[in-house]
Every structure is written in structure tokens, then in C-alpha cells.
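> okay, sequence plus prediction incoming.
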Amino acid sequence: MNAGYRHAEARRFLNDRLDWNLLRTFLVIGQEGSISRAAARLHLSQPAVSQALKRLEEQLESALVIRSGPRIALSKAGEEVMQIAAELYGTVSRLGPALDAPEETVAGKIRILMISRIESRFYDDFLANFHVDYPRVEFEFDVLRSSDVVSALLQKTASFGLSLCRTPQPRLEQRVLLKQRYAFFCGKRHALFGRKHLKLADLKSENFVSFTSDQIGGNLSPLTIFRDQQGFTGRIVASSSSLDEIRRLVAAGYGIGCLPEHIVTKDVQAGEVWRLPPAEGVIDVDVYLLWNRDQKRTHAEAVFLERFEQALLATDVRNRF
């Protein structure tokens, strides 16, 4: 029996016997970037998750992760398996709607609290598809500050939240919806507009337009810490909890501001704002889907959550803008 035949037989055996649960566990590991966080999300012990990863690596005969302390990164093979697992999960997740009884009716109201200016084609498409599948579900959307979203969910006055959540809350479940990179920008009326070859030191005396949560203990406190560590001396001349208002004031020339890169891409292209150093951006801030694990959910809310989690698992976070 030649080596090529044995290899083909081994691959056929793998295709027939590979455990889907191992792939799903690996998918969550890759999304969370941590064994402990994956275990918490899957409601499993860390040893169980580590063992599942080991079994999958043994079956595939490939190292799928690169360990670096508590965090892990995917190897090249791991990235390929991650993509395949996400595609498989997306296919499997469509079995539920396909098998739903035609007479089943999902109806009710879902209240979602969200921070301002969430831009995501992935999220837009999810809402559109959900409405097609469940047209009798009614939605109520309210835009609030991140702290108010979290507070309302803790008090069980809303179904779900889309918000920043720098400090995990023991009673709230959270799933990453978007990973946003914040960077410094100025408007066309600002003295730094259009200037090339600027350095971070050129910004240190400039005044700021900032979010109200840009303070120690707030959801954007990493920005406060960044300015302090870099020795910025400018003062905050205007602040708001609304991203749109921060963007407006930056464009009007009140001062420089830190905004999500993907939000102002069109403004940069239109010559309304100018990207400032550092080139790698300032901070990374996640937007989460949040809900209270102790809250009793209606059938409509349960279906919404199930579909949303399936969509998140099936779509790499880099493809959610």
C-alpha cells in the first residue's frame, strides 16, 4: 500500500469521524482568543476546553494555536480551520429555520438599547433577514450612554444592549459584535489639517473634543490613560456622550478628537477631517451584544438571541463592518 493511498484513506476516515463539537469549541476559542474565556462562554471547565483543542489538533495532525501566556493566537493552519469551521457553522445554523414548522408564529416585542452610531453592514443584514423570517416581531430601539445601557440591563428593563462594556458585569452575558480602532482626527478648520509628517509630539498641546466616558473609570478610560502617559497638556473644550456630536465638533475645528476609524472613513475621503498620528491608532474598543442571564426571555427574545449568536459565530469579527 503506497503512501498516497494511506494518506487518502486517513483523510476519508477524518471526514467521516471528525467531531463537530470539537470544531465548534475551536471556533469559540479562536473568537475569544483565550481558553478561559472560551470555557466561560461555553459553560465548560478550562481543562475540558483544553482537552477538546488537543483532540482536534491530534485528529488534524496540526498545531492550531500559538500559546503566549493566557492569550492564544491562531497558527496558519488554525486560521484555515477557523474559516472552515465558521462556514460550517453558518450552514448548520440554517437548519433551524429550514425545519421550523410553517404554522409556527413568533411574535412579540424586543427592546434594544444601544450606543450612538453603530455602523455595521453585518448587523444591518442580520436585522433585515430576521424581519423577513419573523415579520410579526416588533422592535423598540433607544440610544443611550454605555453606562445607562448596562444599568438598564442589570435592572431588566430591556431585552438586549449594544454597548461598550469595559468592565465585565457578573450578571451580564457579552459577545463581541465589533472591534473598533480609535484614532486621532482634526477638522478642515484646524491648524493641523492637511499637514503631513506630523509626529505624536505635535499633538500634545492641542485641545480636545472628547466623550463624557473619557475619564478614569469610564468606558473610554484607556484614552484618558493614553493622554496622561504621553504627556498631553491640552484641555477638553467640549464633550458629549454622542459620537455624532463629537464628530460634528471635531469637523467644526473645536479641537482634535478620538473617533472610530471606520466611522469617519468617508469624512476623510471627502476632505472634512484629517487623520493624525500615531499611525497605528490610539486604542481598541469593543462593542458588545449584552443581555441579563437571569432575565426570563419571551419566545421572540429567545429566537432573536439564538439567531444573533449563530450569526456571530458564523462571521469572523473582521468581516462585521
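Noted; the coordinates are in hand. Numbering: from 1, shown residues only.
> from now on I want contacts and neighbour counts done on CA atoms only, so please keep to that.
Fine.
> quick one: buried residues of stretch 17-35?
Buried residues in stretch 17-35, counted by 16 or more other Cα atoms under 10 Å: 22-35.
> secondary structure element for the nearest residue to residue 177 once chain neighbours are set aside?
Take residue 177 and drop its neighbours on the chain: the residue closest to it by Cα to Cα, 6 or more residues apart in numbering is residue 288, 5.0 Å away. Using DSSP states H and E, residue 288 maps to strand 283-292.
> which residues touch that strand?
153-154, 156, 159-165, 171-183, 220, 222-223 (Cα atoms under 8 Å, 6 or more residues apart in numbering).
> give the ChimeraX command for selecting the buried subset of those.
A single ChimeraX command selects the buried members of the contacts of strand 283-292 (16+ other Cα under 10 Å):
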select :153,154,156,159,160,161,162,163,164,165,172,173,174,175,176,177,178,179,180,181,182,183,220,222,223
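> narrow the contacts of strand 283-292 to those in helices?
Counting by DSSP state H, these place 153, 154, 222, 223 in helices.
> closest one of those to residue 251?
Set against residue 251, the nearest of the ones in helices among the contacts of strand 283-292 by Cα to Cα is residue 223 (19.7 Å).
> so that closest one touches residue 216, yeah?
No. Assessed by Cα atoms under 8 Å, residue 223 is found out of contact with residue 216, at 9.1 Å.
> count the residues that sit near residue 92.
Number of residues near residue 92 (other Cα atoms under 10 Å) recorded here: 12.
> apologies, that question was intended for residue 68.
8.
> which residues touch it?
With Cα under 8 Å, 6+ apart, residue 68 has no contacts at all.
> for residue 155, give me its contacts.
Residue 155 touches nothing, counting by Cα under 8 Å, 6+ apart.
> doesn't residue 214 lie inside a helix?
No. Under DSSP: H, G, I helix; E, B strand; the rest coil, residue 214 sits outside any helix and is assigned coil.
> what lies in contact with the biggest helix by length in the chain?
For the chain, the longest helix by residue count, based on DSSP H, is helix 76-93. Applying Cα under 8 Å, 6+ apart, the contact partners of helix 76-93 are 23-24, 26-27, 30, 62-65, 310-311, 313-316.
> before we go on, here's another structure to hold up against the first:
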Amino acid sequence: MLTSHERLLRNLDWNLLYTFLTIVDESSITGAARKLSLSQPSVSNALKRLECHLGVKLITRRKGVFTLTSQGLKVYEYASSTRRVLADMAAQFSEDEHAIHGEIDIQIASHIHCPAFDQTLADFHQLYPNVLFTINTQPSAEIVRAVKDGEIHIGICNKKTSQTGLSFDLLGYEQMGFYCSRRHALYGHTDLSIEDLSGLSYVSFESDQPGEGLSAIAQLRSQQPFWGKLVAVSSNEEEIRRFILAGVGFGALTVEGARPYVEQGALWQLPPYQQLPVADIYLVTPENVPLSDVESRFVAMLRQANSRVVEQIHFAH
């Protein structure tokens, strides 16, 4: 059996509360009727029904007097709070029915700096503000595997494979330089050669391996067998930078990612200074699995942005 409290919650009509709020806001039955496009008797009847439901007098009305009772003031405060909550809900669910909604899940290698990708994120959000992005960092090999296994549909990585069922779009390149911090013995030296790195401890990305995303660094290491002891490994650029800044060892970072720290004096570039290792940047998507509408739009926009970047770099006059 319902309690009186439960019966009130079940039977109370929001339209009555809304009408009451309008009466108070307009300070008259006549004004509320005009605002609500209703007849005055309809508005008066709504007020009477609300008072009947609540069992209290809400408004004192007589010639020249229109005031809220103490109970009416309480109801007005509660109803006003409810109106704000419902207004927020209405705004959420009454948007343009043609607005694009959805989620885009992206995995990206943490060290990647790709202007076309950054620009696409900005442009896409401007066009489709209701789409939710989720971006996580993974090693390039793990990104390729995740796309192949259908766990995600969009990856940005340095690794390209010959596996069927995957599409790879070249998005650009990133140069990798070698850096140390103020805690390192070579910091501040300007007359260094690559031989000065001989035997020194270094930190490395997980994908700094032959055939992996940063194989260019592994190739340089094989050509210049001066490297010392490997002392730290991570798949995350932020953690590699943390190791370097802590003086654990020197290591490779993207030139773009390291530039602010070099300008601040926190990092110092080491040789080689010419012919730096270069890593390719790829967009990897499934060939045989249909993308969602928002994913398709994003991928198409990214490809267009990349084409514009390539044109500006190679064909601008």
C-alpha cells in the first residue's frame, strides 16, 4: 500500500507545478495565461488542483494583493530547483535530431607528433561536438594487433605490416634525436661526436627493435656499435623523457616533442646532428570491417587533412 508521500510523488503533475511557477513569475493569473497561451479559467483551475494535491494554500489573492504564502514560497523554491534540473535534461535530449552522436576510440603511439591528426581532432570536434573521443597510447605493434583483432578501428602508429585485412595510410614522418639532461656528464658540450656516446647508459622505447615501429633507431645502433648498457625501457614518451630528465641515461625522443624542453634548457641534444633516424607515421584501419558513421567521417577527414599537409609541404609555391 502506498504511503501518502508515495501517492503524492506518483500523482503530482509537473504541468501543475510549471503553471504555478509561471503564475508567480508573471505575478498574476492573467499574465500566466498570456505566457502559457491558456485561458484564465484553465490557469486558475490548475492552481486550485495543485493546492488540492498538496493540501495547502499557495497564493493569497484579493483585490490589490498577490502574495505567496509561507507554504507557497517553499513550493516555489523546490519547483524552481526541479525546473533547472529538467531544463538541463531537456537541453540534452531536445537537440537537433540530425546532430551526429557517437564515440571514437583511437590508439596512438605516445611519441607521435602528426599535424594532420591534430588538425583533424580540432576540425572534427568543431563540426561534431556531440562525439566523444577516447584516445589511449600503446606500442605500435600492439596497435596493429588491436586493429587486426577488431578491438579498435582506428590506430596511429609507426609500424606497417603486410597482413591482409589492414589498410595503412602514410600520414608523415617524425625525426628522432638523442638527448640528455642537466644531470648528464655530456650536458652543455658543443664539440661532441657520436663516439662520445660510447659505453654510456641509455634508455629506450619498447618499439626500438628491428622490424618494429622505431626500427630506424635500432638500425643506427647496429651501424654504430658504441652503445653502453640499456638501463630503462618504456612504451610511453612521457616516461622515456622522465628517465632522461632524471639522469638515468640518454635516449631518443621525437625532435618536435623534445624541442620545448631543449628551449627551456632541461634537455640537451646529442649527436648525431645530421641524418637523424626517421620513423614513418601510419593510419591503420580495417579493410573488411565496416566503420561506424562517426569513425568513417573522422577517417575521411583525416585523409583529407593529410592530403592538404602533403600539398603544402611539397607543392606550395
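Happy to help now that I have it. Everything numeric in this text was worked out from a predicted model, so none of it was measured.
> show me where the stretch 151-300 of the first structure has its strands.
160-163, 172-187, 208-211, 236-240, 256-260, 273-275, 283-292 (DSSP state E, counting those that start in this stretch).
> turn the ones in helices among the contacts of strand 283-292 of the first structure into TSV, columns for distance to residue 271 of the first structure.
TSV is the format used below for these (distance: Cα to Cα, whole Å):
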residue	distance to residue 271 of the first structure
153	40
154	42
222	28
223	25
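> quick one: map residue 229 of the first structure onto the second structure.
If you follow residue 229 of the first structure across to the second structure using TM-score structural alignment, you land on residue 223.
> do residue 154 of the first structure as well
So residue 154 of the first structure corresponds to residue 148, using TM-score structural alignment.
> how close does the spatially most central residue of the second structure get to residue 82 of the second structure?
The second structure has residue 133 as the residue nearest its centroid, 4.6 Å off, counting by Cα atoms, centre = their mean. From residue 133 of the second structure over to residue 82 of the second structure the distance is 31 Å, taken as Cα to Cα, to the nearest Å.
> from residue 167 of the second structure, how far out is the match of residue 154 of the first structure?
From residue 148 of the second structure to residue 167 of the second structure the distance is 10 Å (Cα to Cα).
> again with residue 120 of the second structure
Per Cα to Cα, residue 120 of the second structure is found 19 Å from residue 167 of the second structure.
> got it, and residue 201 of the second structure?
38 Å.
> again, but for residue 52 of the second structure
68 Å.
> check residue 274 of the second structure too.
For residue 274 of the second structure, the distance to residue 167 of the second structure - Cα to Cα - is 32 Å.
> same deal with residue 190 of the second structure?
Distance from residue 190 of the second structure to residue 167 of the second structure, by Cα to Cα: 44 Å.
> could you do residue 127 of the second structure as well?
Distance from residue 127 of the second structure to residue 167 of the second structure, by Cα to Cα: 26 Å.
> which stretches of the first structure form helices?
Using DSSP H, helices in the first structure cover 3-17, 20-32, 35-42, 46-60, 76-93, 95-99, 121-133, 146-154, 221-230, 243-251, 265-269, 299-314.
> and the fourth one, what does it pack onto?
It refers to helix 46-60 of the first structure. In this structure, helix 46-60 of the first structure makes packing contacts with helix 20-32, helix 35-42, judged by 3 or more Cα pairs under 8 Å, 6 or more residues apart in numbering; DSSP states H and E.
> read off where the last one ends up in the second structure.
With TM-score structural alignment applied, helix 35-42 of the first structure matches no range in the second structure.
> next, count neighbours for the alignment partner in the first structure of residue 164 of the second structure.
Aligned against the first structure by TM-score structural alignment, residue 164 of the second structure finds its counterpart in residue 170. Neighbour count for residue 170 of the first structure, taken as other Cα under 10 Å: 9.
> any idea what residue 308 of the first structure aligns with in the second structure?
Using TM-score structural alignment, residue 308 of the first structure pairs with residue 302 in the second structure.
> residue 126 of the first structure too?
Checking with TM-score structural alignment, residue 126 of the first structure has residue 120 as its match.
> right, and that match touches residue 303 too?
No. With contact defined as Cα under 8 Å, residue 120 of the second structure does not reach residue 303; the gap is 9.0 Å.
> tell me the contacts of residue 23 of the second structure?
Here residue 23 of the second structure is in contact with 29, 31, 32 (Cα under 8 Å, 6+ apart).
> check contacts around residue 116 of the second structure.
Neighbours of residue 116 of the second structure in contact, by Cα under 8 Å, 6+ apart: 171, 302, 305, 306, 309.
> mind redoing it with 10 Å?
Listed by Cα atoms under 10 Å, 6 or more residues apart in numbering, the contact set of residue 116 of the second structure reads 171, 172, 301, 302, 303, 304, 305, 306, 307, 308, 309, 310.
> pretty sure the fifth one contacts residue 172?
No. Contact criterion Cα atoms under 10 Å: residue 303 of the second structure and residue 172 do not qualify, at 11.5 Å.
> residue 111 of the first structure against residue 142, yeah?
Yes. Using Cα under 10 Å, residue 111 of the first structure is in contact with residue 142, at 7.9 Å.
> anything in contact with each of the two?
What both residue 111 of the first structure and residue 142 touch, as defined by Cα under 10 Å, 6+ apart, is the set 158, 161.
> quick one: which of the contacts of residue 23 of the second structure sit in helices?
29, 31, 32.
> any idea how far the second one is from residue 177 of the second structure?
With distances taken as Cα to Cα, residue 31 of the second structure is found 73 Å from residue 177 of the second structure.
> and if you look at residue 286 of the second structure?
Counting by Cα to Cα, the separation of residue 286 of the second structure from residue 177 of the second structure is 32 Å.
> over to residue 128 of the second structure?
Residue 128 of the second structure sits 37 Å away from residue 177 of the second structure, going by Cα to Cα.
> where does stretch 256-265 of the second structure end up in the first structure?
Stretch 256-265 of the second structure maps onto residues 262-271 of the first structure, going by TM-score structural alignment.
> which of the residues in that stretch are buried?
263, 264, 268.
> let's have those in TSV, adding distance to residue 103 of the first structure.
TSV is the format used below for these (distance: Cα to Cα, whole Å):
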residue	distance to residue 103 of the first structure
263	42
264	45
268	50
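> for the residues you listed, which one is nearest residue 200 of the first structure?
Of those, the one sitting nearest to residue 200 of the first structure (Cα to Cα) turns out to be residue 268, at 19.1 Å.
> return the residues in contact with that closest one.
185, 186, 187, 188, 261, 274, 275.
> repeat the analysis, applying 6 Å as the threshold.
Neighbouring residues of residue 268 of the first structure by Cα atoms under 6 Å, 6 or more residues apart in numbering: residue 274.
> what distance do you get for it to residue 188 of the first structure?
Taking Cα to Cα as the measure, residue 268 of the first structure falls 10 Å from residue 188 of the first structure.
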